[in-house]
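Q: Fold the following and give me the result.
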Amino acid sequence: MNDTAVLQAELGGIAGVAALTTLRHGAGVSQAPFDDFNLGTRCGDAPDAVARNRDELAARFALPGVPRWLRQVHGNRVAVEPAGDEPEADAAISRTRGLVLAILTADCLPVVLAARDGGEVALAHAGWRGLAGGVLEATIAAMWSSPRDIVAWMGPAAGPRAYEVGEDVYDAFAAGEPRAASAFVATRPGHWLVDLPALARRRLLAAGLQHVHGGDLCTISDPARFFSHRRDRVTGRMATLAWLK
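A: This next block holds a predicted model:
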């Protein structure tokens, strides 16, 4: 698929798995500051615009089903084969062909996890709270596949040259794992630039994964392509979708 409205996940050519992250332009009808392709219903955009954007998402990319959206709370709960009206969770797993998983982000890290045999796929919403709370480990543990048979892709998120955090974030990672301090660069007293994808990569590898891709796209520093809550405060949301063909 070659489309200006999405990024394709890099999963090493796994057959039978589709995964993508939408961009802010190239599709959609939302008006500023949610322009154009906002897919989030809780960020202040007009409900009818979001509904039209979600309809365009389904039609434009020939989705095999209605995306299973989650009520994300920056936790580590994993929904397996999510159903119903937005279950509260920050990760989801599917082993059913045509069931479309979906998460929303605008600086948090979207992570796609796919079994090399194409038998299952998962998504995780890994902001710093969820990452520190073990959302990636919980998702991997809930998958049937061995970690060595899982491939990960990290989508666009707040990047290491633009994402400044305070002591709460530093302590959440470095206090329990001193080597995690290498992902932080001090900027001023009590503040650091943090490499969120590096922290996620460390945790994925520690969990047993051997193939981790992506993590090099910064939402904050690229307003032409990405929504960023840290940069703009009031803004839209991008969607990361994954399904088994």
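
Q: going forward, measure contacts and count neighbours with C-alpha atoms only.
A: Noted.

Q: Show me the strands in the protein, by range?
A: 6-8, 17-22, 78-80, 91-94, 101-105, 109-115, 121-126, 150-154, 164-165, 184-188, 191-194, 211-214, 238-244 (DSSP state E).

Q: How far away from the center of its chain is the shortest one?
A: When distances are taken as C-alpha atoms, centre = their mean, to the nearest Å, strand 164-165 is centred 19 Å away from the chain's centroid.

Q: Run through who's touching the longest helix seen in the chain.
A: If you go by DSSP state H, the chain has its longest helix at helix 47-60. Applying C-alpha atoms under 8 Å, 6 or more residues apart in numbering, the set of residues contacting helix 47-60 from outside is A27, G28, V29, S30, F37, N38, L39, G40, T41, L63, G65, V66.

Q: just checking, Q8 touches V17?
A: No. Using C-alpha atoms under 8 Å, Q8 makes no contact with V17, being 11.3 Å away.

Q: Counting neighbours, go ahead and name the busier of the two.
A: The neighbour comparison of Q8 against V17 (other C-alpha atoms under 10 Å) goes to V17, with 22 against 17.

Q: show me the contacts for that one.
A: V17 touches A114, G118, V121, A242, W243, L244, K245, counting by C-alpha under 8 Å, 6+ apart.

Q: want to put them side by side, so please do this one too:
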Amino acid sequence: MNSDWITPDWPAPAQVRACVTTRDGGVSTLPYASLNLGNHVGDVPAHVVQNRARVRAVLPAEPVWLKQAHGLLVADAALAQSETEADASVARQPERVCVVMTADCLPVLFCDHAGTVVGAAHAGWRGLADGILEHTVAAMQVPAGQIMAWLGPAIGPAQFEVGDEVRAIFVSNLPAATAAFQPGKPGKWLADIYQLARLRLARLGVHQVYGGGLCTYTDAARFYSYRRDGITGRMASLIWLASA
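A: Below is the predicted model of the structure:
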């Protein structure tokens, strides 16, 4: 893998491969410099094609690039086509690469203990509140206690300001979510998206949860951040099963 990329720190089976790109190593120019992988953010299309080709060069197959919509659809990576509308994908066959793109939203990677299925989910606050993690776990079709998850780079709890209505949505669904919100300015709260994800996964029975703590907003050298910059690129979180 590219030395600038991030390798998840979790005890996944040997056949599970995963990585997260950073903003380094591509051809895009400001404000997308340099490894922007999003083809929907205003970057020069030819630059995105070149950037995706650089990522593809170190993967076993072309990733299943999704058209993310902050929804609840989970694609089967063996069947999905490029730009399939979904916010997560799962794969059981080797060399089917699941991928989600983010720039503050939370990417969550999944695998089971036996290394028979993997998944990737794009969890912005809306998708997280509506149940994208629950839908992804269900699509993996293995007991929740056999699943582990890794939380990738996202906007950190000191930067993720939300309104009363967002807090109310989470707390009404899961009262324990109260602990994930700290008071901010009047009518505003600082939300810990990592804690919110852990709480929802724990409710499912997924207790092996790793990662968290990489803030896209504060680490401008490595990560894109929509909240920080407005016009910006996208990183990719990828996971697949290696061939035997």
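
Q: Need the TM-score from the superposition.
A: Once superposed, chain against chain, the TM-score is 0.96 (TM-score structural alignment, normalised by the length of structure 2); 241 aligned residues with a C-alpha RMSD of 1.1 Å.

Q: before we move on, back to that, dump the contacts of V17 of structure 1 to CSV, plus distance to G215 of structure 1 and neighbour count.
A: Shown next, in CSV, are the contacts of V17 of structure 1 (distance: C-alpha to C-alpha, whole Å; neighbours: other C-alpha atoms under 10 Å):
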residue, distance to G215 of structure 1, neighbour count
A114, 16, 30
G118, 22, 17
V121, 19, 28
A242, 17, 29
W243, 21, 29
L244, 23, 23
K245, 25, 15
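
Q: Adding distance to G12 of structure 1, write the residues you listed out as CSV.
A: Shown next, in CSV, are the contacts of V17 of structure 1 (distance: C-alpha to C-alpha, whole Å):
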residue, distance to G12 of structure 1
A114, 10
G118, 12
V121, 14
A242, 15
W243, 16
L244, 15
K245, 16
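
Q: Shared with structure 2, which of the residues you listed?
A: Here is what carries over to structure 2 from those, by both residues aligned by TM-score structural alignment, their matches' C-alpha atoms under 8 Å: A114, G118, V121, A242, W243, L244, K245.

Q: Excluding covalently adjacent residues, which one is nearest to the third one?
A: The shortest distance from V121 of structure 1 to any residue that is not its chain neighbour, by C-alpha to C-alpha, 6 or more residues apart in numbering, is 4.4 Å, and that residue is A114.

Q: And for the second one?
A: With C-alpha to C-alpha, 6+ apart as the measure, G16 is the residue that lies nearest to G118 of structure 1, at 5.5 Å, once sequence neighbours are left out.

Q: what lines up against A177 of structure 2 once you look at structure 1?
A: Using TM-score structural alignment, the equivalent of A177 of structure 2 in structure 1 is A180.

Q: Could you check how far that match is from G215 of structure 1?
A: Distance of A180 of structure 1 to G215 of structure 1, given as C-alpha to C-alpha, to the nearest Å: 17 Å.

Q: again with G13 of structure 1
A: Distance of G13 of structure 1 to G215 of structure 1, given as C-alpha to C-alpha: 18 Å.

Q: What is the equivalent residue in structure 1 for V48 of structure 2?
A: Alignment note (TM-score structural alignment): V48 of structure 2 maps to V50 of structure 1.

Q: Let me fix that, I meant to ask about A88 of structure 2.
A: Matched by TM-score structural alignment, A88 of structure 2 corresponds to A91 in structure 1.

Q: What about the nearest residue to its match once chain neighbours are set aside, how many residues nearby?
A: Excluding its sequence neighbours, the residue lying closest to A91 of structure 1 (C-alpha to C-alpha, 6+ apart) is A124, at 4.2 Å. For A124 of structure 1, the count of nearby residues is 31 (other C-alpha under 10 Å).

Q: same thing with G145 of structure 2?
A: Using other C-alpha under 10 Å, G145 of structure 2 has 14 neighbouring residues.

Q: Which position in structure 1 pairs with A154 of structure 2?
A: Aligned counterpart of A154 of structure 2 in structure 1: A157 (TM-score structural alignment).

Q: what about that match, neighbour count?
A: Neighbours of A157 of structure 1 (other C-alpha under 10 Å): 28.

Q: How about the one 5 residues further on?
A: Using other C-alpha under 10 Å, A162 of structure 1 is surrounded by 16 other residues.

Q: quick revisit: among the contacts of helix 47-60 of structure 1, name the buried ones.
A: By neighbour count, with 16 or more other C-alpha atoms under 10 Å, the contacts of helix 47-60 of structure 1 hold A27, G28, V29, S30, F37, N38, L39, G40, T41, L63 as buried.

Q: Map the fifth one across to structure 2 for me.
A: For F37 of structure 1, the aligned position in structure 2 is occupied by L35, per TM-score structural alignment.

Q: residue contacts, its match?
A: Contacts of L35 of structure 2 (C-alpha under 8 Å, 6+ apart): T22, R23, D24, G25, G26, V27, S28, V48, N51, G233, M235.

Q: Okay, V185 of structure 1 and D117 of structure 1: tell me how far apart.
A: Counting by C-alpha to C-alpha - V185 of structure 1 and D117 of structure 1 are separated by 39 Å.

Q: and stretch 158-171 of structure 2, how far from the chain's centre?
A: On C-alpha atoms, centre = their mean, the centre of stretch 158-171 of structure 2 falls 19 Å from that of its chain.

Q: Could you do stretch 70-81 of structure 2 as well?
A: With C-alpha atoms, centre = their mean, you get 14 Å for stretch 70-81 of structure 2.

Q: Show the contacting residues for G214 of structure 1.
A: G214 of structure 1 makes contacts with E10, W153, M154, G155, as judged by C-alpha under 8 Å, 6+ apart.

Q: Tell me, how many residues neighbour the corresponding residue of structure 1 for T136 of structure 2?
A: Using TM-score structural alignment as the criterion, T136 of structure 2 maps onto T139 of structure 1. Residues lying near T139 of structure 1 (other C-alpha under 10 Å) number 22.
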